[in-house]
Structures are given as structure tokens and as C-alpha cells.
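Visitor: sharing a model prediction with you, sequence too.
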Amino acid sequence: MPDKQGDDQRKDMSEVTSFKRSSLKRTETQEKNTLPTKEVIEQEKRCASEHAS
């Protein structure tokens, strides 16, 4: 009985090795979720402690 999983894996690898990177388009990465600054964190801590009192 042929090794079906092995055949599938070889087929997948041939797809990867024959892929043409030049067919991809250039994109610009845009950061959408920025991390808070130290000042913002401190301000939120002060505000939270005032509301807890």
C-alpha cells in the first residue's frame, strides 16, 4: 500500500520550492495597536487608585 501521507508531504514541498517570490506585491506594515507610554500607565494607575478609595 503506498504511503499517502508521504506523497502528500512531497507534493506540498514541491509547491513551496517552485513558488516564485517575485509574484508577491510589496506592502507597508502599519502598526494599529500601539503600546501605552510609561506616562499613560502611571496616569491610569493614579486614576484607578483614586476611584478605589
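Guide: Received it, and whenever you're ready, just let me know what you need. Numbering: from 1, shown residues only.

Visitor: for the rest of this, base every contact and every neighbour count on C-alpha atoms.
Guide: Will do.

Visitor: for residue 44, see how far away residue 51 is.
Guide: Here residue 51 is placed at a distance of 11 Å from residue 44 (CA to CA, to the nearest Å).

Visitor: put this beside the first:
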Amino acid sequence: MSDKPGMPEIEKFGKSKLKKTETQEKNSLPSRETMEQEKQAEES
């Protein structure tokens, strides 16, 4: 547990050192239309 930074180190950390990143959703949910088409395909 000694490898974690202490409160003084956290308090003096500058947010300006962080890089801006763009997040991308990898597993998006299917649309309502897609779900309806799959449901109809299963019933056939």
C-alpha cells in the first residue's frame, strides 16, 4: 500500500498535465428497429 500517493501529493497535482482524450463507444446497443427485426426473424 505504500506505492499509493499521499494526500499532499494528490493536492499539488496539476490537472493541466493531463491530456484530453476522445472516448468512443465500442459496444453500442441495437436500435429498437433492429431488435424488432430480430424478434420477427426468431418467430418465423
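Guide: Here it is on my side, so go on. Since we're looking at a predicted model, the values are computed, not measured.

Visitor: now what about the TM-score between them?
Guide: With the length set by TM-score structural alignment, normalised by the length of the second structure, the two chains reach a TM-score of 0.70; 41 aligned residues with a CA RMSD of 1.7 Å.

Visitor: so residue 51 and residue 44 of the first structure - more neighbours on which side?
Guide: Neighbours were counted for residue 51 of the first structure and for residue 44 using other CA atoms under 10 Å; residue 44 has more, 11 against 8.

Visitor: residue in the second structure matching the more buried one?
Guide: Superposed on the second structure with TM-score structural alignment, residue 44 of the first structure falls opposite residue 38.

Visitor: what do you get for residue 28 of the first structure?
Guide: Counting by TM-score structural alignment, residue 28 of the first structure lines up with residue 22 in the second structure.

Visitor: how about stretch 9-28 of the first structure: buried residues?
Guide: By 16 or more other CA atoms under 10 Å, stretch 9-28 of the first structure has no buried positions at all.

Visitor: same thing with stretch 29-38 of the first structure?
Guide: Counting neighbours by 16+ other CA under 10 Å, one finds that stretch 29-38 of the first structure has no buried residues.
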